[in-house]
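K.L.:
got a structure for you, letters missing:
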């Protein structure tokens, strides 16, 4: 059940109406927990026991850690072991083998599918353990812990919300306090970027996959890389926007996940604007504990490479994801010695040049993200510098490509903010137009890209 399905619309409407009924007010947390379990189990009911084990085990380690902090590392290892078991086991096992191990029960467990959103709820679990243990908080109710970890708007693809931010919000909610206008704007924007922008671009960027990319002309390969950069932004921004809007409807404010990342003047700035909740998590729970930038230049560079490499592997168990993370680590390391000098020179041409370099490098790195097979990624990249005479693919339309990418371009050019005052009276019509385009010009249905993580 995805956000863009009619089943989800019906589900969300029923939960919303029930949630604010006066007799239910005392049970709002429990209702959201049950609704979240239903939402998760709708697609993978066989993995609901795993979710219960993950949350129940984390709660047990939390109770132990609040009593004795020496249990905290064990709780973190427990969660990382769950993530490693499901996400990285086939780095060491052949999935095509008739039997992975001799034991039938273990073989059954090893063949369980990758749980949707496991990377996200494992990070929530670790945040819960660390934040509450450090703050020496009182033991929270089990239902509150379940809600924080599996709250359905953020369960599958985030944003990754820190426990210290979410847990204080768990109080009785009133319908009168719901910011309906703000929530509606977020939801409409999310659906528009997903249905109109991302889904239509997906129909074209599908040609980046093996073996379809072998039919592309050289210029087509270049075009598709940039289109994929717009697509993945629109896709993930769309999901995050819908999640934020849904959270507001139920009285919970989730963190902003994107802030015009393609306007970044440096790679370090990019990571304060792209997938903000992930970069914040990595900085808080990995980069700083490793020593951050407190132990000299070489140690700082090493920490950056470790964090970005692990950040790449967090997305998937493949050398291509590792290469994507390592590339971003190299970008950060290479720019770091020159950052203060560049920031001191405030000229428009230099700013535009810096923005162009960052955008180009980030876009080229998406090749390794789009193609998890490292050999395919290298072959695609090589083909960008090899002239070909292949015919133009039937679904690659240059004029439509610009049309579908235009909303991302306009958003990043801050067109709306420049004319915010003048456009206020026309805002309802503008959002109405977004709804119409999302409905009438929606691209073929496709799963959210980050569902696979």
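P.N.:
Yep, it's here. Computed from a prediction, not measured in an experiment: that's the story for all the values here.
K.L.:
rest of the way, CA atoms for contacts and neighbours
P.N.:
OK.
K.L.:
Would you tell me which helix is longest in the protein?
P.N.:
helix 218-249 (DSSP state H).
K.L.:
Tell me which other helices or strands it touches.
P.N.:
Secondary-structure packing of helix 218-249 (3 or more C-alpha pairs under 8 Å, 6 or more residues apart in numbering; DSSP states H and E): helix 152-155, helix 180-191, helix 199-205, helix 348-370, helix 374-383, helix 398-412.
K.L.:
Alongside the first one, take a look at this:
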């Protein structure tokens, strides 16, 4: 069940309609937990026991760690083992083999599909363990509250990753009169517009980046498609995050902002404070700082940046392409670090524009390794960008459509949305009506959210 399906619309409407009924108010948390379990198990009910084991095991280790901190690393290892087993098991087993092992029960486990959203709920589990164990004054939350924090359905599959200290205090009885309906509707509408109109339509074009279709492309079209993929992955993930934030508001929970116009970043460190903010915050809090952060000298700082970003790349998937994508971002962060203060001292709009262009170029080029997890395919695509095409019948791309579907991302990053909000406030209902019409009438072919695979 995806956000863009009619089944989800019916599901969300029913849950919302029941949620605020006065007799249900004492059981709102239980209702959301039940709804989240239904949402997650819809289509993959065999994975519900795994979710129960992950959350129940985490709660058990939390109780033990609050009594004795030596249980904290055990709880973290438990969660990382779950993630490693399901995400990296086929490094050691052939997925095409009729029987992976001779023991039937283990063979069944090995053949289970990758649980959707496992990375995100494992990160929530670790955040819960670390934060509450550190805060000795924090009370032990109830099992139901823990379940809600970890499996709250708007954020369950692809985030945003919420810190326990920010979410748990919000668990209290909710009243319909307190719902931020207008704000929630705006977030949801904008999210669907970016997903359906922008990302899905761009996906029709960027699918030509896949092997072997890229072999039919002209050289200039390879460059165009890389830029379009950068717009697509932003629109896709920003769209999901916006819908999640809006849904959270409908049920009285405020989720963190996950994107803040990342393509106007003037440095790579700024980019990672604007792109997938909840993940970069998680990596900094639970990986970079424990490794020593920037407290152990310059060399160690640079090494920590490369290690953290490399692991962040591997988190997205197994293979050298994801590793190179992460390591290259780490190298860029390390290379720019000694010059940041000098650059910030230059107060020139032209110089900042050059920095933005340089960051955008590097980030966009690295999306090739993200789009093409097969390393050989990524290298072949990259090489074709720097030599003339010899294909006599190249794939024809429609540049006017490429601009049309990219325009919302471009306008958003030019802050024109702020301009319209200030000067055309009276036209706001018509603008949102137009966005809704485009999302419905000009939606591209249905595709899963890109980050569902992680």
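P.N.:
Cool, the structure landed. Worth saying up front: this structure is predicted, and the values here are computed from it rather than measured.
K.L.:
Could you quantify their similarity as a TM-score?
P.N.:
Here the superposed chains carry a TM-score of 0.99, computed using TM-score structural alignment, normalised by the length of structure 1; 452 aligned residues with a C-alpha RMSD of 0.8 Å.
K.L.:
Contacts only, for residue 309 of structure 1.
P.N.:
Listed by C-alpha atoms under 8 Å, 6 or more residues apart in numbering, the contact partners of residue 309 of structure 1 are 322-326, 329.
K.L.:
SS state for residue 394 of structure 2?
P.N.:
Judged by DSSP: H, G, I helix; E, B strand; the rest coil, the three-state class of residue 394 of structure 2 is coil.
K.L.:
in terms of contact, does residue 43 of structure 2 touch residue 1 like I think?
P.N.:
Yes: proximity of residue 43 of structure 2 to residue 1 meets the contact threshold set by C-alpha atoms under 8 Å, at 7.2 Å.
K.L.:
Which one's more surrounded, these two?
P.N.:
Neighbour count, other C-alpha atoms under 10 Å: between residue 43 of structure 2 and residue 1, residue 1 has more, with 16 against 10.
K.L.:
quick one: which of the contacts of residue 309 of structure 1 is nearest residue 275 of structure 1?
P.N.:
Checking the contacts of residue 309 of structure 1 against residue 275 of structure 1 by C-alpha to C-alpha gives residue 325 as the nearest, at 13.7 Å.
K.L.:
Which part of structure 2 matches stretch 190-202 of structure 1?
P.N.:
Residues 191-203 of structure 2 are where stretch 190-202 of structure 1 aligns, with TM-score structural alignment as the criterion.
K.L.:
For that stretch, measure first residue to last.
P.N.:
16 Å (C-alpha to C-alpha, to the nearest Å).
K.L.:
same thing with stretch 165-183 of structure 1?
P.N.:
Span of stretch 165-183 of structure 1 from end to end, C-alpha to C-alpha: 19 Å.
K.L.:
Could you check it and say which residues are buried?
P.N.:
166-167, 173, 175, 178, 183 (16 or more other C-alpha atoms under 10 Å).
K.L.:
could you dump these to TSV with distance to residue 400 of structure 1 and secondary structure?
P.N.:
Shown next, in TSV, are the buried residues of stretch 165-183 of structure 1 (distance: C-alpha to C-alpha, whole Å; DSSP: H, G, I helix; E, B strand; the rest coil):
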residue	distance to residue 400 of structure 1	secondary structure
166	41	helix
167	45	helix
173	45	coil
175	42	helix
178	38	coil
183	30	helix
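K.L.:
which one of these is nearest residue 293 of structure 1?
P.N.:
Nearest to residue 293 of structure 1 among the buried residues of stretch 165-183 of structure 1, with distances taken as C-alpha to C-alpha, is residue 166, at 28.4 Å.
K.L.:
Give the full set of residues in contact with the closest one.
P.N.:
148, 252-254.
K.L.:
Is residue 99 of structure 1 in a helix, a strand, or coil?
P.N.:
Strictly by three-state DSSP, residue 99 of structure 1 counts as coil.
K.L.:
what about residue 326 of structure 1, which helix or strand?
P.N.:
According to DSSP states H and E, residue 326 of structure 1 maps onto helix 319-335.
K.L.:
That helix vs structure 2, average offset?
P.N.:
Its aligned residues in structure 2 lie a mean 0.7 Å from helix 319-335 of structure 1 after superposition (mean C-alpha distance after the TM-score superposition for structure 1).
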